[in-house]
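Undergrad: The amino acid sequence is not available; the structure is as follows:
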């Protein structure tokens, strides 16, 4: 995965033989931090699993570009003040959501792969060219 905001890249195995690797998850937490203020929070492994499963379904070698992972309350409030599309109680606040992009796949293709996982929320943001994936209730929105 490539962090489009910080320029960092992460490519790792975070799960082996039915066990998550603690050190790898710490790296994921740091990688998916709130890039605006550097705050780090635990990223829900279900969100990582959904993004990984969707990536595998699309059979791509290109890493995701991370647009947004964890968001601090301050960042979420700032984004809400600038956009009507930011939820007050966004799952980004709990480290349970990721906004992702692939240059080799359309928003529609990415959203279809994420929805096929039947494991969380999938939002299509075609105008901004990214897909929101979260581990909340199964639902979808956007176009």
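TA: Thanks, I have it. Quick caveat, the model's predicted, so the values are computed rather than measured. Numbers count the residues shown, from 1 in each chain.
Undergrad: Every contact and neighbour count from this point should use C-alpha atoms.
TA: Will do.
Undergrad: residue contacts, residue 87?
TA: residue 80 (Cα atoms under 8 Å, 6 or more residues apart in numbering).
Undergrad: any idea how far it is from residue 63?
TA: Separation of residue 87 from residue 63 (Cα to Cα, to the nearest Å) stands at 27 Å.
Undergrad: Ok, residue 23 next?
TA: Going from residue 23 to residue 63 by Cα to Cα gives 20 Å.
Undergrad: ok, now residue 48?
TA: 13 Å.
Undergrad: In terms of helices and strands, where is the residue nearest to the spatial centre of the chain?
TA: Among the residues of the chain, the one closest to the centroid is residue 98, at 1.7 Å (Cα atoms, centre = their mean). Using DSSP states H and E, the element containing residue 98 is strand 97-101.
Undergrad: contact partners of that strand?
TA: So strand 97-101 is in contact with 47, 64-70, 91-92, 107, 129-135, going by Cα under 8 Å, 6+ apart.
Undergrad: So which of those residues sit within strands?
TA: 65, 66, 67, 68, 130, 131, 132, 133, 134 (DSSP state E).
Undergrad: From residue 135, how far off is the residue lying closest to the fourth one once chain neighbours are set aside?
TA: The reference is to residue 68. In space, and not counting its chain neighbours, residue 68 is closest to residue 99: 5.0 Å by Cα to Cα, 6 or more residues apart in numbering. In this view, residue 99 and residue 135 are 12 Å apart by Cα to Cα.
Undergrad: same deal with residue 128?
TA: Taken as Cα to Cα, the span from residue 128 to residue 135 is 21 Å.
Undergrad: alright, now check it against this:
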């Protein structure tokens, strides 16, 4: 059901109107941690899946509240594309991704390489690569592997590290960055 405001706008339309202000209010590296603690009135995430071709550009937080419909869309978008299984993504990871994108001052959506991974998918990938952790945070919905054409893995990693909110892995050879909401740490793969 689509709810309308008194002015006749749908909630989705209202959220879209906030999108311009979200970009204009992008935090600087110096206040990245404040953004994650709730200093941002509007949070937006944009990404596309390299595997399914699906695109997502949504405002998922307004004035201290997550928007359930947008969070559901994020969960489906970040599903294990091999099995079709989706889980509740840890919103801390989404916040790190959104804050990092704002810090890089780009409107380019992330290319999502991997979000949630089922245990079966993770086990299969770990037999192919030594870089896949057996107890990966991807299996808990707490990690994402991302790429931007307009930014290097070093630039992406630096933005994520500025958030001081989780793990950041830089993979320059494969041109992607891993972001998660686990313990604060960094590595180069």
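TA: That came through, no problem. Just so you know, these numbers come straight off a predicted model, no measurement behind them.
Undergrad: Mind checking the TM-score on these two?
TA: The TM-score (TM-score structural alignment, normalised by the length of structure 1) is 0.99; 143 aligned residues with a Cα RMSD of 0.6 Å.
Undergrad: still on that earlier bit, so what does the residue nearest to residue 68 of structure 1 match up with in structure 2?
TA: Using TM-score structural alignment as the criterion, residue 99 of structure 1 maps onto residue 145 of structure 2.
Undergrad: do residue 88 of structure 1 as well
TA: In structure 2, residue 88 of structure 1 lines up with residue 134, judged by TM-score structural alignment.
Undergrad: Its match touches residue 122, doesn't it?
TA: Yes: judged on Cα atoms under 8 Å, residue 134 of structure 2 makes contact with residue 122 at a distance of 7.2 Å.
Undergrad: more crowded one of those two?
TA: Neighbours were tallied for residue 134 of structure 2 and for residue 122 using other Cα atoms under 10 Å; the higher tally belongs to residue 122 (20 against 14).
Undergrad: The more buried one: what's it in contact with?
TA: 132, 134, 136, 139.
Undergrad: Could you pick out the longest helix of structure 1?
TA: In structure 1, assigned by DSSP state H, the helix with the most residues is helix 45-58.
Undergrad: which helices and strands sit right next to that helix?
TA: Packing partners of helix 45-58 of structure 1 (3 or more Cα pairs under 8 Å, 6 or more residues apart in numbering; DSSP states H and E): helix 107-116, strand 130-134.
Undergrad: the inter-axis angle of the helix or strand just after the longest one versus strand 97-101?
TA: Which is helix 107-116 of structure 1. Using DSSP H and E, the helix or strand that follows helix 107-116 of structure 1 in sequence is strand 121-125. Angle, strand 121-125 of structure 1 to strand 97-101, by axes from the mean of the first three to the mean of the last three Cα atoms, to 10 degrees: 40 degrees.
Undergrad: Relative to structure 2, which residues correspond to strand 121-125 of structure 1?
TA: So strand 121-125 of structure 1 is aligned with residues 167-171, judged by TM-score structural alignment.
Undergrad: Would you mind getting the average deviation of that stretch from structure 1?
TA: Superposing on structure 1 and averaging over aligned pairs (mean Cα distance after the TM-score superposition for structure 1), stretch 167-171 of structure 2 comes out at 0.3 Å.
Undergrad: which residues are contacting that stretch?
TA: Under the criterion Cα under 8 Å, 6+ apart, residues 153-154, 157, 160-161, 176-189 lie in contact with stretch 167-171 of structure 2.
Undergrad: switch the cut-off to 10 Å
TA: Outside of stretch 167-171 of structure 2, the residues that reach it under the criterion Cα atoms under 10 Å, 6 or more residues apart in numbering are 93, 96, 131, 137, 143-145, 152-161, 176-189.
Undergrad: and that stretch, how far from the chain's centre?
TA: Put simply, stretch 167-171 of structure 2 sits 14 Å off its chain's centre (Cα atoms, centre = their mean, to the nearest Å).
Undergrad: Tell me the mean distance between stretch 75-82 of structure 1 and structure 2 once they are aligned.
TA: Per aligned residue, stretch 75-82 of structure 1 averages 0.3 Å (mean Cα distance after the TM-score superposition for structure 1).
Undergrad: Now do the buried residues in that stretch.
TA: Neighbour-count burial for stretch 75-82 of structure 1, counted by 16 or more other Cα atoms under 10 Å, picks out 75, 76, 77, 79.
Undergrad: hang on, the last one is in a helix, isn't it?
TA: Yes: assigned with DSSP: H, G, I helix; E, B strand; the rest coil, residue 79 of structure 1 falls within a helix.
Undergrad: Look at residue 23 and residue 63 of structure 1 and report which has more neighbours.
TA: residue 63 (18 against 10).
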